[in-house]
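Student: my questions concern the predicted model and sequence given below.
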Amino acid sequence: MKQTWRWFGPRDQVSIDDMLQAGVQGVVSALHHVPTGAVWSAAEIDRRKGEIARMTDGSPSGLGWDVVESLPVSEDIKKQRGQWREHIANYKLSLGNLRDAGIETICYNFMPVLDWTRTHLRWRLPNGATCMRFDLVDFAAFDLFILARAAAANELPGWLVEQARERHVGMTQEERQALASNVVCGLPGAAESFTLSDVQAHLEDYRDVSPDRLRANQIDFLTEVVPVAERLGMRLCCHPDDPPFALLGLPRIMSTEADYAALMKAVDSPANGITLCTGSLGARPDNDLPGMMERLGDRVHFLHLRNVKRESNEVYGSFYEAEHLAGGTDMVAMIAAIVREERRRAASGRADWQIPMRPDHGQDILDDLKRSGQPGYPAIGRLKGLAELRGIETALSHPLAGLPA
């Protein structure tokens, strides 16, 4: 695996220097300041490459921009309304500009409205560390009584409605405001941030968009852009839903292995691939992550290795961001499957035999707790996760391990 770290640009509290000292081999970044749907210009791409290439004192970092996360897909494209055709044309132009800059791997997602959803951004653990958390009852309280979505009471089970009502009554106004802010936080570093009114308007726009319609729109999008990516020698890789179950009445279409298998079959090209996120997919008990790597590994172009601790065996339930080796995913089995896939690729002569990986998210520990950095992206917490994952890969790759091909 090529060990990468996500970087949100010059405003990120974690610097290029920090990443070098952590032993990072490459960088995952994006042009968050460019409006969704607009073209990523060659000049802006080169500027970000230059920022990655320099340490704080101006000396060369030796790092490159390995993966784009994300080149965002606009809501117009997802709904096939408004300026969706222009946005697809711009997406193709952006792909060309990125390839000209030497960047080949592009992560994107097809989640409506919100790119990820949590109820807590700094939930305190018993040891004093903090992490991100999705609390099912808190989220239902938001849906029912803060957002006040009309259909929520009919969609949610009666026991959850009652618990959410009780939870909401016990909240202070400050706690309600914090919950609302956390839920609509969206993708860290994204160009958009949403108010409750924005969310309500987007939900209304999706009222008539079924899961089947959204799947068809995704296939239409890929039918347009995948041939361009294939011609350019690029790899597109779709990130799963986060969390991988229905929220706010919105369609969810990238939550299971079956979803990915169907998408790979619908647009059957090596340029149409997978961002295998063990955290997002691991929030469902019915997702077999090592098995998914074994069965679909030839189309996995990017890896997010993180772990979540589920608090029930239900598909729709609470979870929190665990330590990288401590959640529900067997990370040793997962990395063993990755090592086997990389060996198969290398034996077949694939140029992309080494899969870029980043230790996604991390708990705030030690001095992270004083920095108030990007939620989920602390320096020390991710360093700890990277060290643990690196150790597993090193051990499994050693001849003494005898890992079968």
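Tutor: Everything's here; your move. All values reported here derive from a predicted model rather than from experimental measurement.

Student: switch to C-alpha atoms for all contacts and neighbour counts from now on
Tutor: Noted.

Student: who's in contact with the spatially most central residue of the chain?
Tutor: The centroid of the chain falls nearest to His239 when counting by CA atoms, centre = their mean (5.6 Å). By CA atoms under 8 Å, 6 or more residues apart in numbering, the contact list for His239 reads Cys107, Tyr108, Asn109, Phe110, Met254, Ile274, Thr275, Leu276, Cys277.

Student: at 6 Å what do you get?
Tutor: For His239, the set of contacting residues under the criterion of CA atoms under 6 Å, 6 or more residues apart in numbering consists of Tyr108, Asn109, Thr275.

Student: any idea how far the first one is from Cys238?
Tutor: Between Tyr108 and Cys238 the distance, using CA to CA, to the nearest Å, works out to 5 Å.

Student: likewise the last one?
Tutor: Plainly put, Thr275 is 5 Å away from Cys238 if you go by CA to CA.

Student: what helix or strand is the closest residue to Tyr206 other than its chain neighbours on?
Tutor: If the residues on either side of it in the chain are set aside, Tyr206 comes closest to Leu250, at 6.9 Å by CA to CA, 6 or more residues apart in numbering. Taking DSSP states H and E as the definition, one finds Leu250 inside no helix or strand.

Student: by contact count, what packs against the longest helix along the chain?
Tutor: For the chain, the helix that runs over the most residues, judged by DSSP state H, is helix 211-232. Contacts defined by 3 or more CA pairs under 6 Å, 6 or more residues apart in numbering; DSSP states H and E place helix 211-232 against no helix or strand at all.

Student: put this beside the first:
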Amino acid sequence: MLMTQTMRWFGPDDPVSLRDIRQCGATEVVTALHEVPNGAVWPRDAIEARRQMIAAAGLGWTVVESLPVHEGIKTRGPDWDELIDHYRQSLRHLAACGITVVTYNFMPLLDWTRTDLAWPLPDGALALRFEPEVLAAYDLHILRRPGAGADYDAATLEAAARRFHAMDEGARDTLAATILAGLPGSEESFTIDEFRAAILDYAEVDADRLRANHVAFLAAVCPVADEVGIRLVVHPDDPPFPIFGLPRVVSTEADVAHLFAEVPNASNGLCFCAGSFGVRADNDLPGMVERLGSRIGFLHLRAVQREVGGGFHEAAHLEGDANMVAIIGAVHMLQRRAGRSIPMRPDHGHQMLDDLNRRTNPGYSLLGRMRGLAELRGVERGIAFARG
């Protein structure tokens, strides 16, 4: 039993075509209706039209990434009931069109966050990178979030000021766009003023409140997911720690175990992202696959290289701190025991070779992901052969 090989596709405007993805060896894509506003119902006819487009290219579509959770659900705002009803309707429409896995996250305001989308590697390829000092420079000196200074120690305050003053206007604008302009898979973007105002909506939402709101969301939608046969899988926080004074509560094994204990429905599952969990050295990635395996419905296989000071960058898929061979070994045993194939995708590939001269979505250029998929495929088949 081998993993189902997929690649992420951002729809008809993606510079990576369905034809490209099929030639990489994937049998499915994971995608979403990115054009539908957060909180609105996904129309069944639009889902079916997208499914037929994908099928015409010889590919399958059974995994949605992502069906966004509106901020009004995360904050338990006054429109919570309506937003929950819309989410339930979308799940029903997706199930009617053959979708069996729906990915979501519960990160406040921002999706995955980086401070550099084109960091040069020694071989000339470009990678995504996160530097805490640069994030602090943005928070303190560009965003100027009220009270931000209290969130950083003296050394970080000094380093952030030094980094900010070393930037010219162009570098500051690039940093602001990197953080707020919207990254692939992020359906919303903000101006600086809008982001500063949106943070105020979370003034009364600490980590405990956000966890409670997450549990309330799952308790409300999982019965429908159970009914229609959808596995709802949460993507971990990226990066897996608080930023901009906002809590993040899906960062560790204990965090997700709490969700499963509070909402034991069969549909309550996990998107196991080796990169997001791997930023934290206290997350035992192969052990998490073994212990949480019955809940894992989707796999993001990527590796990060942790840096001194809490930063990290995207490493090649078999490099970095992830121990990807051990992770795939644990996944292989999980699939053999459970008798099921888990969808996977290579994530956040390097921008390399001809893609250096093409328009690409950051982290989602073709050739870096194709290299990653080939490497991951080779490791899995080698493990399967060795184990018989």
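Tutor: Alright, I've got the coordinates. Since this is a predicted model, take the numbers as computed values, not measurements.

Student: coming back round to it: what's the spacing between the aligned partner of the residue nearest to Tyr206 of structure 1 in structure 2 and Leu183 of structure 2?
Tutor: Residue correspondence to structure 2 (TM-score structural alignment): Leu250 of structure 1 is matched to Leu246. Leu246 of structure 2 sits at a distance of 19 Å from Leu183 of structure 2 (criterion: CA to CA).

Student: so who does Leu325 of structure 1 touch?
Tutor: Residues in contact with Leu325 of structure 1, defined by CA under 6 Å, 6+ apart, are absent; none qualify.

Student: just tell me what it corresponds to in structure 2.
Tutor: Leu325 of structure 1 maps onto Leu318 of structure 2 when the alignment is built from TM-score structural alignment.

Student: show me the contacts for Gly376 of structure 1.
Tutor: Contacts here follow CA under 6 Å, 6+ apart; on that basis Gly376 of structure 1 touches His361, Gly362.

Student: the same query, at a cut-off of 8 Å, please.
Tutor: When the contact criterion is CA under 8 Å, 6+ apart, the partners of Gly376 of structure 1 are Leu121, Cys131, Met132, His361, Gly362, Gln363, Asp364.

Student: now, among these, which is nearest to Trp65 of structure 1?
Tutor: Closest approach to Trp65 of structure 1 among the contacts of Gly376 of structure 1 (CA to CA): His361, at 19.0 Å.

Student: isn't Asp255 of structure 2 right up against Pro240?
Tutor: No - at 10.8 Å, Asp255 of structure 2 and Pro240 do not qualify as touching, with contact defined as CA atoms under 8 Å.

Student: tell me, how many residues neighbour the counterpart of Ala220 of structure 2 in structure 1?
Tutor: Under the alignment defined by TM-score structural alignment, Ala220 of structure 2 is paired with Glu224 of structure 1. For Glu224 of structure 1, the neighbour count with other CA atoms under 10 Å is 16.

Student: Glu224 of structure 1 and Gln173 of structure 1, how far apart?
Tutor: 47 Å.

Student: just the helices in the stretch 151-300 of structure 2 please.
Tutor: Using DSSP state H, counting those that start in this stretch, the helices assigned to the stretch 151-300 of structure 2 run over residues 154-166, 169-180, 192-200, 207-228, 253-262, 274-278, 285-292.

Student: hey, what's the angle from the third one to helix 169-180? Just curious.
Tutor: Read it as helix 192-200 of structure 2. Following axes from the mean of the first three to the mean of the last three CA atoms, to 10 degrees, one obtains 40 degrees for the angle between helix 192-200 of structure 2 and helix 169-180.

Student: same question for the last one.
Tutor: Angle of helix 285-292 of structure 2 versus helix 169-180, following the same axes, to 10 degrees, is 20 degrees.

Student: in structure 1, what range does helix 285-292 of structure 2 match?
Tutor: By TM-score structural alignment, helix 285-292 of structure 2 lines up with residues 289-296 in structure 1.

Student: outside of the matching stretch, which residues touch it?
Tutor: Under the criterion CA under 8 Å, 6+ apart, residues 257, 261, 276, 278, 281-282, 300, 329-330, 333-335, 337-338, 341 lie in contact with stretch 289-296 of structure 1.

Student: how does it look with 6 Å?
Tutor: The contact list for stretch 289-296 of structure 1, computed with CA under 6 Å, 6+ apart, reads Met334, Ala337.

Student: quick check: it compared with structure 2, mean distance?
Tutor: Here stretch 289-296 of structure 1, set against structure 2 after superposition, deviates by a mean of 0.4 Å using mean CA distance after the TM-score superposition for structure 1.

Student: list the buried ones in that stretch?
Tutor: Residues of stretch 289-296 of structure 1 classed as buried: Leu289, Pro290, Met292, Met293, Leu296 (neighbour count, 16 or more other CA atoms under 10 Å).

Student: now stretch 320-335 of structure 1
Tutor: By neighbour count, with 16+ other CA under 10 Å as the criterion, the buried positions of stretch 320-335 of structure 1 are 320-325, 327-332, 334-335.

Student: just those: which are in strands?
Tutor: If you go by DSSP state E, these have Tyr320, Glu321 in strands.

Student: if we take the buried residues of stretch 320-335 of structure 1, which one ends up nearest to His398 of structure 1?
Tutor: Using CA to CA as the measure, the one of those that approaches His398 of structure 1 most closely is Ile335, at 13.2 Å.

Student: residue in structure 2 matching that closest one?
Tutor: Residue correspondence, TM-score structural alignment: Ile335 of structure 1 in this structure matches Ile328 in structure 2.
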